[in-house]
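Asker: Provided below are the primary sequence and the corresponding predicted coordinates.
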Amino acid sequence: MFAVSAARTDEKDPLAGLEAGERPEPEAPEGWTTVTVRAASLNHHDLWTLRGVGISQDRLPIVLGCDAAGVDEDGNEVVVHAVIGDPAAGGGDETLDPRRSLLSERYDGTLAERVAVPRRNLVPKPAALSFEEAACLPTAWLTAYRMLFDKAGLEPGATVLVQGASGGVATALVALGRAGGYRMWVTGRSEEKRARAVELGADAAFEPGARLPERVDAVMETVGQATWAHSLKSLRPGGRIVVSGATSGSVPPADLSRVFFLQLSVVGSTMGTRDQLARLLTFCEQTGVRPEIDRVLPLVEAREGFAAMDRGELFGKIVFTP
């Protein structure tokens, strides 16, 4: 079958290890099944893998990709949950299983014509969502859903700042937050991306580090070191930062005096459970909210999509169709 793989890693030139071509058909052990992929989406996780982060060299070559929607062996339209873990080991939450992994870390991923996954990882795809839309949800959108509706502890009407305006998680946060009744503010480096975030549903967009009209109830933080100080200064007393990534670095000054004096909370969030993915699909079906798709490319042109993400030249999700 045709697939896109990480053949080797290179910290400075991640695309150097990207290979597209024939790979063995997936084998489904007991409790697993095979899904014929109709659409798969790209995540920063795929670029990090090509840089050598979170992957051991003995796993290479490995098919990339966490997200997919397709058809299972019984002809059902499904969405693939990317977290491979034991819910029992995490007290019912597979993301807390210390041995968990994502597709494309220990097992071949979704950027292929077919992928093998545990049967429990399949969620029915609502007919109202296209395969391309559904393929955007299991990583970036599920991460945003959990940050907003589980970890943030907010009520509708709260004001939320999203650090960043254009990536998959950021655009998901804006769309989901707007549909959930929050007032959504974003920061963005370019005027064009700030304007597009407002078109998507953000109530206001600011330059990075800008002084805000008022302090916010929560900050959704995926950037890390470059925005951390601004995130802390933007919170009202008792406010909360929800952290799901640190693309610019993970060791910013903690500013502990501000944290304890203003009684701020810092909460970590990783992905989401299979049940949360099912609720996210229902939320999209019921509200009409849909992922912002930057472009749809045939899988044979995957390098173009990887290059665009590496350069930061995207707004929303990049989707591949085998």
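Answerer: That came through, no problem. Numbers count the residues shown, from 1 in each chain.
Asker: every contact and neighbour count from this point should use C-alpha atoms.
Answerer: Will do.
Asker: what ranges does the stretch 1-150 of the chain have for its helices?
Answerer: 44-51, 131-134, 142-146 (DSSP state H, counting those that start in this stretch).
Asker: could I get those as CSV with mean neighbour count and distance to D13?
Answerer: Formatted as CSV, these follow (neighbours: other Cα atoms under 10 Å; distance: least, Cα to Cα, whole Å):
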stretch, mean neighbour count, distance to D13
helix 44-51, 21, 7
helix 131-134, 24, 28
helix 142-146, 26, 27
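Asker: who's in contact with E11?
Answerer: 50-52 (Cα atoms under 8 Å, 6 or more residues apart in numbering).
Asker: from A144, how far off is it?
Answerer: Relative to A144, E11 is positioned 27 Å away (criterion: Cα to Cα, to the nearest Å).
Asker: re earlier: which stretch among the helices of the stretch 1-150 of the chain comes nearest F306?
Answerer: helix 44-51 (7.4 Å; Cα to Cα).
Asker: nearest to T110, of the helices of the stretch 1-150 of the chain?
Answerer: helix 44-51 (10.8 Å).
Asker: just checking, what packs against the closest one?
Answerer: helix 302-311 (3 or more Cα pairs under 8 Å, 6 or more residues apart in numbering; DSSP states H and E).
Asker: another structure for you, compare them:
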Amino acid sequence: MFAVSAVRADKDDPLAALELGERPEPETPESWTTVQVRAASLNHHDLWSLRGVGLSADRLPMILGCDAAGVAEDGSEVIVHGVVGDPEAGGGDETLDPRRSLLSERWPGTFAERVRVPRRNLVPKPAALTFEQAACLPTAWLTAYRVLFDRAGLRPGQTVLVQGAGGGVATAAIALGRAAGVRVWVTSRSEAKRAAALELGADQAFESGQRLPERVDAVLESVGQATWAHSLRALRPGGTIVVVGATSGEAPSAELNRVFFLQLSVVGSTMGSREQLAALARFTEVSGVRPVIDRVLPLSRAREGFAAMAADELFGKVVFTP
């Protein structure tokens, strides 16, 4: 079957580690089930995998991709939850399972014509969503959903600052927050991305590092070193910063005096549970919110999508269709 794979690790030129072509059907436990992939979305995780982060050399070559929507063996339309937990852990929140992995880390991923997953990882796809829209939910949109309504515990009328306006998590947070009555502020170095964020529903957009007119209740932090100091200074006393990534580096000054004196909460968050993915799918259905898609490409042109992500040229998600 045709697939997009990491064949080696190259931290300086990740696209050089990318290979498109025929791959054998994946070997997985017999209890797993096959999904015919109709759409799969690109995440920064896939780019990091090409750099060798989280993907060891002994697992190469590896089919990439965490997110997909498609058709199950019984003909039902489904969304694939990419977090694979220990089946003996007894259910619950898979993201807290110390033995968890993501598709494309230990098991072949979704950038292929077919993917095999545990049956418990399938969530019904709402009929109102296209396969392309549904494929955007399991990582970026699920991350934003968990941050806003679980880890930050935001309520209507409160304000969240989203660092970096153009990525999949950021655009999801804007759309979801607005639909739930949360005031969303964003930052970006790009004037075009700030304008696009306002058009999508952000209340205000600021240049990166710009002083804000007032302090916020929560910050969604995915950038790391470049924005950490600004994120801490943006919070009101008792506010919460939720860290979901560190794309610019992970060694900023902790500013512990500010953290304890203002009683700030620093919280980590990774994706979300299967139950939260199902709730997110229902939320999009009843609210009318839809994922922002930058471009849809056939899987045979996946390299173009990876290149656009590496160059930070996206506003929203890249979706591949086999």
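Answerer: Ah, there it is. In this text, all values refer to a predicted model and were calculated from it rather than measured experimentally.
Asker: list the TM-score for the superposed pair.
Answerer: In this superposition the chains share a TM-score of 0.98, using TM-score structural alignment, normalised by the length of the first structure; 322 aligned residues with a Cα RMSD of 1.0 Å.
Asker: to P322 of the first structure, which of the helices of the stretch 1-150 of the first structure lies closest?
Answerer: Closest among these, once you apply Cα to Cα, is helix 131-134, at 11.2 Å.
Asker: distance from that closest one to the middle of the chain?
Answerer: 14 Å (Cα atoms, centre = their mean, to the nearest Å).
Asker: stretch 144-152 of the first structure now?
Answerer: For stretch 144-152 of the first structure, the distance to the chain centre is 12 Å (Cα atoms, centre = their mean).
Asker: how far does stretch 181-199 of the first structure sit from the chain's center?
Answerer: Using Cα atoms, centre = their mean, the offset of stretch 181-199 of the first structure from its chain centre is 18 Å.
Asker: so in the second structure, which helix runs the longest?
Answerer: With DSSP state H setting the assignment, residue counts place helix 274-287 as the longest helix in the second structure.
Asker: which parts of that helix are buried?
Answerer: Within helix 274-287 of the second structure, the residues scored as buried using 16 or more other Cα atoms under 10 Å are 274, 276-278, 280-285.
Asker: cool, and stretch 223-237 of the second structure?
Answerer: 223-228, 230-237.
Asker: which ones among these lie within strands?
Answerer: Of those, the ones assigned to strands by DSSP state E are 235-237.
Asker: tell me which of the residues you listed is nearest to S76 of the second structure?
Answerer: Among those, and counting by Cα to Cα, the member closest to S76 of the second structure is L235, at 44.7 Å.
Asker: mind checking how far the closest one is from A229 of the second structure?
Answerer: 11 Å.
Asker: and for G249 of the second structure?
Answerer: 13 Å.
Asker: what about E199 of the first structure, how many residues close to it?
Answerer: 10 (other Cα atoms under 10 Å).
Asker: TSV for the buried residues of stretch 223-237 of the second structure, including distance to A134 of the second structure?
Answerer: What follows is these, written out as TSV (distance: Cα to Cα, whole Å):
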residue	distance to A134 of the second structure
V223	25
G224	28
Q225	32
A226	32
T227	31
W228	32
H230	33
S231	31
L232	34
R233	36
A234	33
L235	33
R236	35
P237	37
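Asker: the residues you listed in helices, which ones?
Answerer: Short answer: these in helices (DSSP H) are 228, 230-234.
Asker: circling back: now do whichever helix or strand comes after the longest helix of the second structure: which elements does it pack against?
Answerer: Downstream of helix 274-287 of the second structure, the first helix or strand assigned by DSSP states H and E is strand 293-298. In terms of contacts (3+ Cα pairs under 8 Å, 6+ apart), strand 293-298 of the second structure is packed against strand 317-321.
Asker: span of stretch 102-119 of the first structure from start to end?
Answerer: Stretch 102-119 of the first structure end-to-end distance (Cα to Cα) = 15 Å.
Asker: what lies in contact with that stretch?
Answerer: Counting by Cα under 8 Å, 6+ apart, 1-5, 25-28, 31-38, 40-41, 49, 54-55, 59, 62-68, 80, 82-84, 299, 320, 322 sit against stretch 102-119 of the first structure.
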